[in-house]
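Participant: 3D model of this:
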Amino acid sequence: MTGVPVPYEVVRTVRETADTVTLTLAPAGQEVLPPFAPGRFAMVYAPGVGEIPVSVSRVDRRTIVHTIRSVGAVSAALCRLGPGVQVGLRGPFGTGWELERAAGGDVVVIAGGIGLAPLRPLLLEALAAPGTYGRLHLLVGARTPEDLLYAGQLRAWAAAHEPLRCAVTVDRPSPGWSGHVGVVTTLLNDAAFDPPNTTAYVCGPEVMIRATARDLVHRGLPADRIRVSLERNMRCATATCGHCQLGGVLVCRDGPVIGWDRAESLLLVREL
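Facilitator: Now for the predicted structure:
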């Protein structure tokens, strides 16, 4: 981990949705950041604009992949970049999903909106280790069909069936949509897993995280086997600005991934 941004170059851009872009970044020089584990994040610097924390959306040996939604000045600047442009990266920071916790049991991955991006490396890691886990479910929710991330990959995963069971729902269907309509928790009704021996990984808007985690607990999952990401609270990555403080937790230092047994009380304060 370094405090000085390391120059990386955009080598590929993919427009995922109207406001979301995936950037593949490669070292622009000899210096390379240490490997990123799924769930961890980098501080991504847009020259002349500023930097923001972004979780990795794919883990490779040399390149770093980020899927970024345009929601502010820095993210908008990053989404406009094309191949050949340099950015600065610092990291890796934070805690990871810790998929090893799930070995031998069922795995349920639940994503809302842009939350699928930090969950994708976890899913790919699980798919790369057949036989390590039991049943594997991916449940994805989005506002509309046009807001679905990685649409091509989702179609491929849904068609493959084994070892992954993939289900998708939207809040507001567009003309021609024949899939499921409703909040993402409704997909749990058709997902077969053994609650006491299941580990769930959840990322999305806070209201979705709360509803999903509570539903999983109601179905019998232990709270400490529900891993959630609170990355939307982060700003500086160094636990100095206090922006990400929730109770006694500084998300950029103690998270962003923590167990629901800790996260529930932290988010309850915000909910009230």
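
Participant: C-alpha from now on. contacts and neighbour counts both.
Facilitator: OK.

Participant: got a list of what C79 touches?
Facilitator: 19-21, 68-70 (C-alpha atoms under 8 Å, 6 or more residues apart in numbering).

Participant: at 6 Å what do you get?
Facilitator: Applying C-alpha atoms under 6 Å, 6 or more residues apart in numbering to C79 gives the contacts V21.

Participant: same check on the one 5 residues further on?
Facilitator: Contacts for G84 (C-alpha under 6 Å, 6+ apart) come out as 9-10.

Participant: R69 contacts T17, correct?
Facilitator: No: at 8.8 Å, R69 does not count as touching T17 under the criterion of C-alpha atoms under 6 Å.

Participant: more neighbours: those two, which one.
Facilitator: R69 (19 against 16; other C-alpha atoms under 10 Å).

Participant: how many neighbours does the closest residue to the more buried one other than its chain neighbours have?
Facilitator: Leaving aside its sequence neighbours, R69 sits nearest to T20 (C-alpha to C-alpha, 6 or more residues apart in numbering; 4.2 Å). Counted by other C-alpha under 10 Å, the residues lying close to T20 total 20.

Participant: A129 now?
Facilitator: 10.

Participant: which residues does P53 contact?
Facilitator: Applying C-alpha under 6 Å, 6+ apart, the residues contacting P53 are 42-43.

Participant: to check against the first, give me the structure of this:
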Amino acid sequence: MATVDGKEIARSYTPTSTDNDKGFFELVVKTYPTGVISSYLDKMSIGDTIDVRGPRGAFKYTPNMVRAIGMIAGGTGITPMYQIIQHILGNPEDKTKVSVVFANVNEDDILLREQLEKWAAEHENFEIAYVLNNPPSGWTGATGFVSKDMLQKAMPEPASDIKVLICGPPPMVKAMDGHLTDLGYDKAKTISKPEDQVFKF
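Facilitator: Below is the predicted model of the structure:
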């Protein structure tokens, strides 16, 4: 929370650090020219402060809670996924298979790419596929919007021991709801509960 032009403004962000990091937390914040809080944070100097409260959210991950998790992220929607992926891959006893479809407009928009690709190279139970709306010349990944066919190939098949997590812009989340319903997943609720097969952050 920050005071901007005399008004208290609050936004929700997911830490990319874990509960094992003591005494600090890290955020990934994408700066937009019209973003009130992101622009404010971008202009802060060392020693400046903001008020923080939390944690919030209903989804709590526990090791091996399901056999496989599919994740659909758009832009900064990768941050809650990133935290869960860290917990899974950082625990040798956790055998959960994780498949991520990560959609962005441009290649430069792909947040946390270096670490995500490092994990994909090091862990057999983690894979990631990128989708770009505006791909550069020579791009070999998927292009356009995330399609039903992409999800059918990347997500675990509907079953009682899997979950699909979604986080991204509202139009994307709505489209993913439709695709997943068509593919036979339990329809995502307007307000997701942790026990739902499809959970929206």
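
Participant: how far away is the counterpart of L180 of the second structure in the first structure from W177 of the first structure?
Facilitator: When the first structure is aligned by TM-score structural alignment, L180 of the second structure is paired with L216. Between L216 of the first structure and W177 of the first structure the computed distance is 28 Å (C-alpha to C-alpha, to the nearest Å).

Participant: between those two, which one's more packed in?
Facilitator: Using other C-alpha under 10 Å as the criterion, L216 of the first structure and W177 rank with L216 on top: 20 against 12.

Participant: coming back round to it: immediately after the helix or strand containing the match of L180 of the second structure, which helix or strand?
Facilitator: Using DSSP states H and E, L216 of the first structure falls within helix 206-218. The helix or strand immediately downstream of helix 206-218 of the first structure is strand 226-229, counting by DSSP H and E.

Participant: which bit of the second structure covers the helix or strand just after that next one?
Facilitator: Scanning forward in sequence from strand 226-229 of the first structure by DSSP H and E, the next helix or strand is strand 245-246. Aligned by TM-score structural alignment, strand 245-246 of the first structure falls on no residue of the second structure.

Participant: now find how far off-centre the following helix or strand past strand 245-246 of the first structure is within its chain.
Facilitator: Helices and strands here follow DSSP H and E; after strand 245-246 of the first structure, the next one along the chain is strand 249-250. Remark: strand 249-250 of the first structure is offset 19 Å from the chain centroid, using C-alpha atoms, centre = their mean, to the nearest Å.

Participant: got it, and stretch 7-26 of the first structure?
Facilitator: That offset, for stretch 7-26 of the first structure, works out to 16 Å (C-alpha atoms, centre = their mean).

Participant: and the contacts of it?
Facilitator: 27-28, 63-70, 79, 83-88, 147, 149.

Participant: the same query, at a cut-off of 8 Å, please.
Facilitator: By C-alpha under 8 Å, 6+ apart, stretch 7-26 of the first structure touches 27-29, 62-70, 79, 81-89, 146-151.

Participant: repeat that for stretch 114-130 of the second structure.
Facilitator: 89, 95-104, 141-142, 154.

Participant: go with 7 Å
Facilitator: 96-103, 141-142 (C-alpha atoms under 7 Å, 6 or more residues apart in numbering).

Participant: superposed on the second structure, what's the mean shift for the helix holding L216 of the first structure?
Facilitator: After superposition onto the second structure, helix 206-218 of the first structure sits on average 1.6 Å from its aligned residues (mean C-alpha distance after the TM-score superposition for the first structure).

Participant: which SS state does the one in the second structure that sits across from W177 of the first structure in the alignment fall under?
Facilitator: Superposed on the second structure with TM-score structural alignment, W177 of the first structure falls opposite W139. Secondary structure state of W139 of the second structure, per DSSP: H, G, I helix; E, B strand; the rest coil, is coil.

Participant: the residue nearest the centre of the first structure in helix, strand or coil?
Facilitator: Nearest to the mean C-alpha position of the first structure, by C-alpha atoms, centre = their mean, lies P118 at 2.1 Å. Put simply, P118 of the first structure is helix when judged by three-state DSSP.

Participant: that one and A192 of the first structure: what is the separation?
Facilitator: 24 Å.

Participant: ok, now Y45 of the first structure?
Facilitator: Distance from Y45 of the first structure to A192 of the first structure, counting by C-alpha to C-alpha: 42 Å.

Participant: for the counterpart of the residue nearest to the centre of the first structure in the second structure, which non-adjacent residue is spatially closest?
Facilitator: Applying TM-score structural alignment, one finds that P118 of the first structure aligns to P80 in the second structure. Of all residues not flanking P80 of the second structure in the chain, T14 sits nearest, at 5.6 Å (C-alpha to C-alpha, 6+ apart).
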